[in-house]
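I would like to see how this sequence folds:
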Amino acid sequence: MVDGDDPSTDTPVKQGSVPNGTTTLTVSGLSSKTKYDFYLQSNCGDGNIGGWSAVVNFTTKVGPCGVPTAIATDNVTENSATFSWTNPAEQTTGYVWKVVANGGDPSTNTPVAEGYLQSGTNSVKVTGLLSNISYDFYIKSDCGNANVSDWSSVLDFITEKGLGVNDIAFQSLSLYPNPVKSNLTISAKSNVEQLELFSLLGQKVKTLSPNSTQTQLDLSGLSSGTYLLKVTINDSSKTFRIIKE
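The predicted structure follows:
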């Protein structure tokens, strides 16, 4: 019975009879993570049927939530990539996807990009990525009621380097010293419109809008390691690796 229903008046979810002497019964075809009531009564023959037993309440366990498979990517550009996958057979309410730095853990590391898609969707275009950088894409199913699948197998990809007309603005660009201990000097023939410094996990740690041909970026307060500097000139952007000592 549905939890709270009356076995004498309400329509049962499942019903049946078992031979005399039976003491166990398996009921199949129930919904996962659902509350039910179980009742039993004796049939002594010739219309002599006993009253209903005391109710036994139970809740079915959460069913499996399938993992998306056949993850693929195409149309990878400097700053975007499109992904597709095969949806699992199990009913889902949606999908959670993440892009993390290459080698990152989608369960613990801060994602570069993430999102939620409605059930039935089997592709997504991710934008706002940095050029010529390695990333990892993951996706998992959301089956509702806090029932989610494991993450899919990883799909690693590298955004395009961004060759072509946009490179002209960067031919005279100088970044020095690199490695750097404190101040990084950025020099170009055209005005540098914006500087954005990212950690390898994709976290933005500094930003500056100098609008001049030469400026300095103070890195003295940062921990030693490798960073990614996104430089924008004439509305075009390129990313460079910076080593902080």
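
only C-alpha atoms from now on, for both contacts and neighbour counts.
Noted.

assign a three-state SS to the closest residue to G162 other than its chain neighbours, would you?
Spatial nearest neighbour of G162, chain neighbours left out: E78 (5.4 Å); criterion: Cα to Cα, 6 or more residues apart in numbering. What DSSP: H, G, I helix; E, B strand; the rest coil gives for E78 is coil.

helix or strand for the residue nearest to D74 when sequence neighbours are not counted, which one?
The shortest distance from D74 to any non-neighbouring residue, by Cα to Cα, 6+ apart, is to T82 (5.6 Å). Element membership for T82 (DSSP states H and E) is strand 81-86.

for comparison, sequence B:
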Amino acid sequence: MLEGFNIMINGNTVTVQGPIGEYMYSIDNSVQQSGNEFENVPEGSHTLTIYDNCGNIRIITFSVTLGTTENVFKSLKSYPNPAQNIFTISNNTIIDKVEVYNLTGQLVKSETINTETAVLKIADLQNGIYMMKVNSGNAEKTIKMVKQ
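Next up is the predicted model:
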């Protein structure tokens, strides 16, 4: 079974993160490709299919919402970066949730925020690079954080 995959959406570009290995990817039953990035993905609901060379398949559904992310996260700030114990994310709109992923796509921390400022305790994370998925309403933005 294929596990540990995560989808990062930035505008209409979709990037698949996951375990090291050789995989083929397809969105909405399109031609399979070995690259893990898809550009110009139209707004709406989609299905990503991941294939490995042993015949295993993983299907992930996701949505692309265009035009709102830039306005929702216009004043997004995150600091300090690199961080040691505390990482702060602030915005002019309410941050609903923050998910922290390691570079293999594994979810390592998830916090419900429901305020304009998220103060994340990260002392328990190993040193390294993390991707943070910030959700506000229907908008989503991914930012990079370095933990020292």
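
surely the residue nearest to D74 of structure 1 touches F137?
No - the pair T82 of structure 1 / F137 is not scored as a contact, 10.4 Å apart, by Cα atoms under 8 Å.

between these two, which one's more packed in?
F137 (27 against 15; other Cα atoms under 10 Å).

quick check: which element contains that one?
strand 134-142.

just tell me the aligned range of the helix or strand that comes right after that strand in structure 2.
Downstream of strand 134-142 of structure 1, the next assigned helix or strand under DSSP H and E is strand 155-158. Under TM-score structural alignment, strand 155-158 of structure 1 has no counterpart anywhere in structure 2.

alignment lookup: I71 of structure 1 to structure 2.
With TM-score structural alignment as the criterion, I71 of structure 1 pairs with nothing.

show me what D218 of structure 1 lines up with in structure 2.
Residue correspondence, TM-score structural alignment: D218 of structure 1 in this structure matches K121 in structure 2.

tell me the contacts of its match?
N85, I86, F87 (Cα atoms under 8 Å, 6 or more residues apart in numbering).

who wins on neighbours among these?
Going by other Cα under 10 Å, F87 tops the contacts of K121 of structure 2 with 20 neighbours.

you'd agree it is up against A123?
No - with contact defined as Cα under 8 Å, F87 of structure 2 does not reach A123; the gap is 9.6 Å.

burial check on N53 of structure 2, number of neighbours?
Neighbour number of N53 of structure 2 under other Cα under 10 Å is 10.

apologies, that question was intended for A101 of structure 1.
By the criterion of other Cα under 10 Å, A101 of structure 1 has 23 neighbours.

show me what contacts it?
Per Cα under 8 Å, 6+ apart, neighbours of A101 of structure 1: P111, V112, S134, Y135, D136, L200, L201, G202.

secondary structure class for the nearest residue to the first one once chain neighbours are set aside?
In this case it means P111 of structure 1. Using Cα to Cα, 6+ apart and skipping residues adjacent in sequence, the residue nearest P111 of structure 1 is V100, 4.6 Å away. Under three-state DSSP, the three-state class of V100 of structure 1 is strand.

what's the counterpart of V100 of structure 1 in structure 2?
For V100 of structure 1, the residue aligned by TM-score structural alignment is G18.

thought its match was touching L107?
No - contact criterion Cα under 8 Å: G18 of structure 2 and L107 do not qualify, at 10.6 Å.

any common contacting residues for these two?
With contacts defined as Cα under 8 Å, 6+ apart, no residue is shared by G18 of structure 2 and L107.

pull the longest strand from structure 1.
strand 183-198 (DSSP state E).
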